[in-house]
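> Quick one, structure for this:
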Amino acid sequence: MGKPTGFLEIERQVSTEIEPLKRIKNFNEFHKPLSRDEQSCQGARCMDCGVPFCQNGKVIQGMVSGCPLNNLIPEWNDLIFHKNYKAALKRLLKTNNFPEFTSRVCPALCEAACTCGLNGNSVTVRENENAIIETAYASNWMQPQPPKHRIDKKIAVIGSGPSGLAAADQLNKRGYQVTVFEREDRIGGLLMYGIPNMKLEKHIIDRRVHLMEEEGVVFKTKAGIETKKQVQELYKEFDRVVLACGSKKARDIQVPGRDAKGIYFAVDYLTRITKSLLNSQLEDKDFVETKDKNVLVIGGGDTGNDCVGSAIRLGCKSVIQLEMMPEPPHERLDSNPWPEWPRVKKTDYGQNEAIAVFGNDPRLYQTTVKEFIKDDKGNIKQAIIVSLESKQVEGRRQMVPVKGSEKTLDVDVVLIAAGFIGCEDHVAKAFDVKLTPRGNVADENYQTNQNQLYVAGDMRRGQSLVVWAIREGREVARAVDEDLMGYSNL
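Next comes the predicted model:
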């Protein structure tokens, strides 16, 4: 702690944003970071709190409090205050393989648990992290560091999302010969196609992938492993296999009219936009067109918000977002004390853009779809929505429809952002793995029911955060290393 009174004297300052009406004209990153001097000053706000809950990463009342990666946050906050960014980088990379990703897309569990935020504003942990890693790239400190000695063992990683990349990075550093298989045309998985460009520009991913390639990791695109024959060939060539294919099975809504044309899963909608953007700057029009259309987004959360922001950038006529649960409070309730994750209302970038463009928050709380109405060509033209209320049903509380509350909306495009319910069936069958009741791959210390096969990330734990995926990738790498070597120094 470089400045004992910093948290008393210095106000929290964050990066500025390009105003909504300007930034919606493109899919570019819209944050303008602080100068290095200003960011170093923010590091001085880290206080000598005794117990750094920011790096705790433990579950409290069903929600994680603090960083799941156990980042050494107070240490590198102090180092950037002293402008010793090189030392800060070493401390940061000890726990986080990809801070350039987490500092952009993580909801900052660390900041929610910051002691400074108990009576005031938390330390700008996420932006401090971003300043460290971006200073490192700008200063050419991020140079390839291939292992000095190679182990005569080959590891295959299936899937190149954050968990697969973290596992590959760790195992490669240990000296294994690592090959990553990705069925899409670009490396990155969820990072590449599940997160829009304005949240994570794709050259950020490519930059890291190129570095990993120079360190010895082999990447293969358009190389899905989805049949039993492919799996058997994989087992013959590699000593161990790590499954990191994500939780890709989207949760559907079963209501009358669901078969109407114009209804899409959110992840497919976002993927097609990003592909078109990268391939042709949207000129090929190979995406779901929402220009001058009424868009209905079903589901809250980050993915729902990303759909709102994307639809607005493509020029939609209107956008409405349905959320089944009640509107959260604006401030913590007494029943939700610090350092628990704050269950408060969050208005994200997409919703702020909707407010700027249309004059109102797009979210309708405690509401769901009762029926879709098709025109004579089978296209979606309307949605009947219904309000919900919380009631005790058969011994447990559920959200149930309110009689007589139905309303009809004119709709041209529907995007279902209701989350995911497990790994894809054909992948599970190809690898012959056991599943949990929730549709995830069952494991014991990351090892599946197949001796050579390990699993990590959303495929193991279910839909989660990028920071958790990186944690999973690190943990599975350690488990594989212990299996092959009898011990691990990862």
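
> rest of the way, CA atoms for contacts and neighbours
Noted.

> in the helix or strand where Val467 lies, what counts as buried?
Assessed by DSSP states H and E, Val467 sits inside helix 466-485. Buried residues in helix 466-485, counted by 16 or more other Cα atoms under 10 Å: 466-481.

> quick one: contacts of that helix?
Applying Cα atoms under 8 Å, 6 or more residues apart in numbering, the contact partners of helix 466-485 are 67-69, 96-98, 102, 105-106, 162-168, 170-171, 240, 242, 445-447, 454-458, 487-490.

> Second input sequence below; structure requested for side-by-side comparison:
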Amino acid sequence: MGKPTGFKEYPRQTVPYADPFERLKSYQEFLAPVPEEHLKTQGARCMDCGVPFCQSETGCPVDNLIPEWNDLVYQGRWREALERLHKTNNFPEFTGRVCPAPCEGACVLGITDLPVTIKNIECAIIDRGFAEGWVTPKQPSHRTGKKIAVIGSGPAGLAAADQLNRTGHNVTVFERHDRVGGLLMYGIPNMKLDKSIVMRRVNLLQAEGVKFITRTHIVGDDDTPVDSRPENDAVTYLSIHILRKDFDAILLACGATRPRDLPIPGRQLDGIHYAMPFLHHNTQMLLDDGQVTTPLISARNRDVIVIGGGDTGNDCIGTAVRHGCKSLINFELLERPPLQRTAGNPWPQWPRIFRTDYGHQEAATRFGHDPREFAILAKAFIDDGHGHVAAIRTLRIDWSKPSDKAPFTEIADSETIYPAQLVLLAMGFLGPEQSIASSLGLETDNRSNFKADYGHFATSIPGIFAAGDCRRGQSLVVWAIAEGRGAARAIDHYLSTQNLAAQDRAMTCF
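Next up is the predicted model:
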């Protein structure tokens, strides 16, 4: 694939971000335009490796045909590359922007050199497809008459809706927020994924026949629709039991939305927030031109501490710096990762190495140093005397010396107090909300996720399926897409089986 000697001749060159000084001035996407020749050269680095681990489950959860479209880009056959890309990935414009690219971690070239820039090429293919007008609505050739409800409009729900609609089923997607997209809309900042990109795909799905109902929260408490919110909220509560009567199958794709807390002294103080409300309100403000129904959590002129070192923490950093925070520190419980793979982290595993993402780079540009503090443990939030957080008391920890109570030891005389008038908790999620599961008697696993075997996606209640983070736990957008596609196959098989059973019953009447 690609040029046979390309991996020897061309070094890896990623698509550069815009200059951090410039991108901090706005919430616009930070990827710089890239010449076609650059992409063809990078596609030429794809090796004829025999066994492309990049497209296996070790690499890409949706099994993207990566070597094939790399080669087509190298040859300048962009429309064919788009066709190959869409065979496995419903939304490459999302994964090409926000996926951490496990495919690159599994690239065979990565054994001895830097891997192929797969993510950049994927994004360029789909962006060109839209720019050239190659991506157009395609209505299914027939309708089955079957009705499917999808609860949640994140990547898993959208992927399932897309697949089921193509099969000819009538799909209705329920979203409790005011806009479709779930995590894609309100969990990922605009500079990382412009919301016009999300709406472009949503509008396409709508034109193909998928129905979207927003501001509707599916719950399990009652048998009748309830609107218990104040009038200005305009969110309708609708019982899952009503949906069971009206639809032939239901897919739960409602995400893992229960955030992990930090129950240390002072947690009740004002100014301590979960990451998602902070990110949600910021995006809503941008989309509504400053008009929001709830107050914006502002970092302006505040000392900000972000607790949690994952993607969500990084997004909080980039957003807080754009707000104009006074200072910013990012706490990470784990040790600083190594610069290179260790013996315990061999290829083709995802390389657990030290990385600097866009938010870290922007904070370093603004304040002159990397914002991260590793191997640090928050012990207490300190009151300013008026019920608002003023600082955090911390200790350093040593992971090389486990204790009886934890896999680390607290280091004596290492106490440090960091000023903080805003604390953002970005420590991950514990699973889905439990209202629906409790009302239905739905079986859950030992992590409170909706129990449904991978590949079958059927819950303990006939006709109800689960996919995405609510089934597997907090994960990647690309895994959500893979789960949505798999759940769609399972639902289609279930409905087909139901049809055959109905036909068999009808035959017994003669």
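
> Make a ChimeraX selection of the buried ones in the contacts of helix 466-485 of the first structure.
ChimeraX command restricting the contacts of helix 466-485 of the first structure to the buried ones, with burial defined by 16+ other Cα under 10 Å:
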select :67,68,69,96,97,98,102,105,106,162,163,164,165,166,167,168,170,171,240,242,446,447,454,455,456,457,458
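
> So which of the contacts of helix 466-485 of the first structure belong to helices?
Judged by DSSP state H, the contacts of helix 466-485 of the first structure include 102, 105, 162-168, 170-171, 458 as members of helices.

> rewinding a little: for the buried residues of helix 466-485 of the first structure, name the two members farthest from one another.
Val466 and Asp481 (22.7 Å; Cα to Cα).

> Have a look at how far, on average, the helix holding Val467 of the first structure is from the second structure.
Its matched residues in the second structure lie on average 0.5 Å from helix 466-485 of the first structure after superposition (mean Cα distance after the TM-score superposition for the first structure).

> what range in the second structure matches that helix?
Aligned using TM-score structural alignment, helix 466-485 of the first structure spans residues 477-496 in the second structure.

> okay, and stretch 357-377 of the second structure goes to which residues in the first structure?
Using TM-score structural alignment, stretch 357-377 of the second structure lines up with residues 348-368 of the first structure.

> what do you get for stretch 152-168 of the second structure?
Taking TM-score structural alignment, stretch 152-168 of the second structure hits residues 159-175 over in the first structure.

> Ok, stretch 298-312 of the second structure next?
Residue span in the first structure matched to stretch 298-312 of the second structure, by TM-score structural alignment: 289-303.

> What residues sit buried inside that stretch?
So for stretch 289-303 of the first structure, counting by 16+ other Cα under 10 Å, buried means 289-290, 293-300, 302-303.

> Make TSV out of these and add secondary structure and distance to Ala113 of the first structure.
Output for those, formatted as TSV (DSSP: H, G, I helix; E, B strand; the rest coil; distance: Cα to Cα, whole Å):
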residue	secondary structure	distance to Ala113 of the first structure
Glu289	coil	41
Thr290	coil	39
Lys293	coil	41
Asn294	strand	39
Val295	strand	36
Leu296	strand	34
Val297	strand	31
Ile298	strand	30
Gly299	coil	26
Gly300	coil	23
Asp302	helix	20
Thr303	helix	24
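
> how about these in a markdown table, adding distance to Asp185 of the first structure?
Output for those, formatted as a markdown table (distance: Cα to Cα, whole Å):
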| residue | distance to Asp185 of the first structure |
| --- | --- |
| Glu289 | 22 |
| Thr290 | 25 |
| Lys293 | 30 |
| Asn294 | 31 |
| Val295 | 29 |
| Leu296 | 29 |
| Val297 | 27 |
| Ile298 | 28 |
| Gly299 | 28 |
| Gly300 | 29 |
| Asp302 | 24 |
| Thr303 | 22 |
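
> can you list contacts of the match of stretch 357-377 of the second structure?
20-21, 24, 298, 305-310, 312, 318-327, 385-389, 399.
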